[in-house]
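Asks: sequence unknown, structure follows:
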């Protein structure tokens, strides 16, 4: 009987963990697929394959070596004056005569979308291409076909003086019937029905090859006036606004929540009910009135400080969202779970309500404050609608979600979805890190703050 009960218990445990694993795969699977697609040169390829050039260790080692030889930078690669880089390719060809390969460095603009508006040096004007030089010929079998394997060597030489080149594109055209079977670095794509092997950058470096779309997001989205990276600026703006929102939310929500939980004053219950009612009103209902208030500078008061309007300013964005009713509600519920005897002991010792809050209650509220900080950061980091309304120009003041919208018009029209996907995936990373690091505070804050003793 005991063995049968144990067997049923372990069966239930297996079902429970199997179900959790299935849910994990179901929810994490699209996340993982999105990340892998952001690494591909063509994220829309079908059928979707998990084995592609950017995840091959062989290509990692080659990209590292080529970046180091081309610019002395194995991470981001490129090419500098006085450097030489050699690549090898191997073609299968059924004929006994070596196929004639045509190699060239195309005058391809280093960037698309936003990057296309900037003048940049062409690698074709500075880099000399040597080869292809035949190194080896030996019998080879490809599937059912028999023929010969021809191995070639190409050399890129940057002689004389010149600027640093972020990338060196390379096209290699083979005759009909020749099949590329190996290369020092796998090409980015094939064109003309496989006859042309094309490299967007023959000296990419490790990060420049594996995270090519991410590197482009930082390099190509530059300001027309200053030349600084807009993507980096948008990321900094989002961090700054999120941290300010956390600071104001924790301060005001703590004080307001403590007042509603412990202090007795006329209209306290009505104020709490009004706060609950405000939580039921969507922001889209009040955004026009809030927009007009910011446009007029909070009823003209901003003119006292020399500002005609608070639109297109971080001041207006921060003042319009100092604290939310939901944050006050969370802190109120948590403060009510703290035994009153602790505060009464502080009052006996002569502490004022303000001293009790900051010296006694808040140090005990770490779980609630941690959970509130995580939720506030997530909301501020991902906030799109209100910053999109308030911050319209210049582009340097955009937050990251608003800036990513401009990617669609700049890159979506030319089908460059890899960069759009990389920007969107990058915007998720800070929130994932925050949840992973502060998960304990989040779980404790939600479980403790939800119960009133």
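Replies: The structure has been received and is ready for your questions. For clarity, every value in this text was computed on a predicted model and none was experimentally measured.
Asks: going forward, measure contacts between C-alpha atoms and count neighbours the same way
Replies: Will do.
Asks: quick check: longest strand in the protein by residues?
Replies: Taking DSSP state E as the criterion, the chain has its longest strand at strand 127-142.
Asks: who does that one touch, helix- and strand-wise?
Replies: strand 102-104, strand 145-158 (3 or more Cα pairs under 8 Å, 6 or more residues apart in numbering; DSSP states H and E).
Asks: and if we set it to 10 Å?
Replies: Packing partners of strand 127-142 (3 or more Cα pairs under 10 Å, 6 or more residues apart in numbering; DSSP states H and E): strand 84-93, strand 102-104, strand 145-158.
Asks: ranking those by burial, who's on top?
Replies: Stretch with highest mean neighbour count among the helices and strands packed on strand 127-142: strand 84-93 (a mean of 21; mean count of other Cα atoms under 10 Å).
Asks: ok, and here's another one to check against it:
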């Protein structure tokens, strides 16, 4: 007989751990996973919040990037509300109306040996935004308002320079008054009241109710796009401009509402059609065995590997021959049979066959089994497919750009954002407006996820099968 071999020693890593130690390891692993997800969520939310803050700024591309500015400064909100109330009696959205009498002050500082002179103030005839906004603008504040200096006062201040040496500085405050001219008492309400102040480079602006929109000519020219904005007009100026300046040149109607409505109609139509096609096709592929079913499934898989750019010419010609170009239906039907069919097929294959067989024994036909038993229990898969279909249709850019080209009010929000970038982001450099339009476009998708995300993670059917 062979000598018995000594039992191999059990490695420390394979020793059975006590229940308490194993539980502590599981809790530690869960904690690390939770912290990892929390870090990722914090980074993503931080990026989202930072981009939203940038959409409020006059210049989102400024360097260095400031977190604290007038749109986030409560003191500036109060000053903007006062100016808006004096300009048009509206503390929220401001403006300039007949009978306006607006007072605002600016304080300049200069070294003790320099002389502070009165800045030259004017209300320029400035056209806002792009050519579209300028073409729609009928009234300018310069034609109805006047600006004049009412008072000034001087003071001496002590401050330390860069070397830490205490020096005396002189400061002078100028109070200006903007009035709606009496000969224009029947004039219109004007949304913007721009103001320019020109002063020598030896004196520096150190205080004003709201900060100037830009500084030009090496600081000599300080420019305010609107000195009577109102509190909300100051904070959400870019968003207001998206609504007012994206307009049709012929009708003057704002296009942003039409773009959002078109995207919503297309996304809803594709959602409904996708659920119908995906549920029926997925159930047929999962349960019905017929000649060529495997070949049909392979063809469906292969079609999903072909980029849309390869077949868009043939699809375009088909839609043209069917007279569907420049209609929402062309964009709705283009992507109804995609990966959603595979998701539904996988769900139906995991559904217990015994339940269906019991219903068939009781006399139900295949369609009744699908409609009364299988489909009500497929709510998790249907909800996931609905959200994916809605999001895909809402964010779709290529097919709406190709299939819907006119009129301007027939565009979707994503294609409309392209016109914003061309009009404001290129030569204009007005990226705040473009960023505000992008944030408006993502609001429906964010609301969709907030309302339905808990149904994706946990459902009654999932609880019943665990």
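Replies: Ah, there it is. Bear in mind the structure is a predicted one, so any value in this text is a computation, not a measurement.
Asks: how distant is the longest strand of the first structure from the center of its chain?
Replies: 40 Å (Cα atoms, centre = their mean, to the nearest Å).
Asks: and residue 437 of the second structure, what pairs with it in the first structure?
Replies: Counting by TM-score structural alignment, residue 437 of the second structure corresponds to residue 423 in the first structure.
Asks: just the helices in the stretch 351-453 of the first structure please.
Replies: Taking DSSP state H, counting those that start in this stretch as the criterion, the stretch 351-453 of the first structure carries its helices at 353-355, 362-364, 366-382, 385-390, 400-411, 417-426, 429-437, 439-449.
Asks: adding distance to residue 101 of the first structure as columns, could you present those in JSON lines?
Replies: What follows is the helices of the stretch 351-453 of the first structure, written out as JSON lines (distance: least, Cα to Cα, whole Å):
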{"stretch": "helix 353-355", "distance to residue 101 of the first structure": "80"}
{"stretch": "helix 362-364", "distance to residue 101 of the first structure": "72"}
{"stretch": "helix 366-382", "distance to residue 101 of the first structure": "50"}
{"stretch": "helix 385-390", "distance to residue 101 of the first structure": "52"}
{"stretch": "helix 400-411", "distance to residue 101 of the first structure": "33"}
{"stretch": "helix 417-426", "distance to residue 101 of the first structure": "30"}
{"stretch": "helix 429-437", "distance to residue 101 of the first structure": "44"}
{"stretch": "helix 439-449", "distance to residue 101 of the first structure": "57"}
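Asks: and residue 92 of the first structure, which of those is closest to it?
Replies: Judged by Cα to Cα, the one of the helices of the stretch 351-453 of the first structure that comes nearest to residue 92 of the first structure is helix 417-426, at 31.1 Å.
Asks: so what secondary structure elements neighbour the closest one?
Replies: helix 2-39, helix 212-220, helix 400-411.
Asks: which strands and helices lie in contact with the shortest one?
Replies: When contacts are defined as 3+ Cα pairs under 10 Å, 6+ apart, helix 212-220 of the first structure packs onto helix 2-39, helix 206-210, helix 230-262, helix 417-426.
Asks: what does the first one give?
Replies: Helix 2-39 of the first structure sits against helix 206-210, helix 212-220, helix 417-426, with contacts defined as 3+ Cα pairs under 10 Å, 6+ apart.
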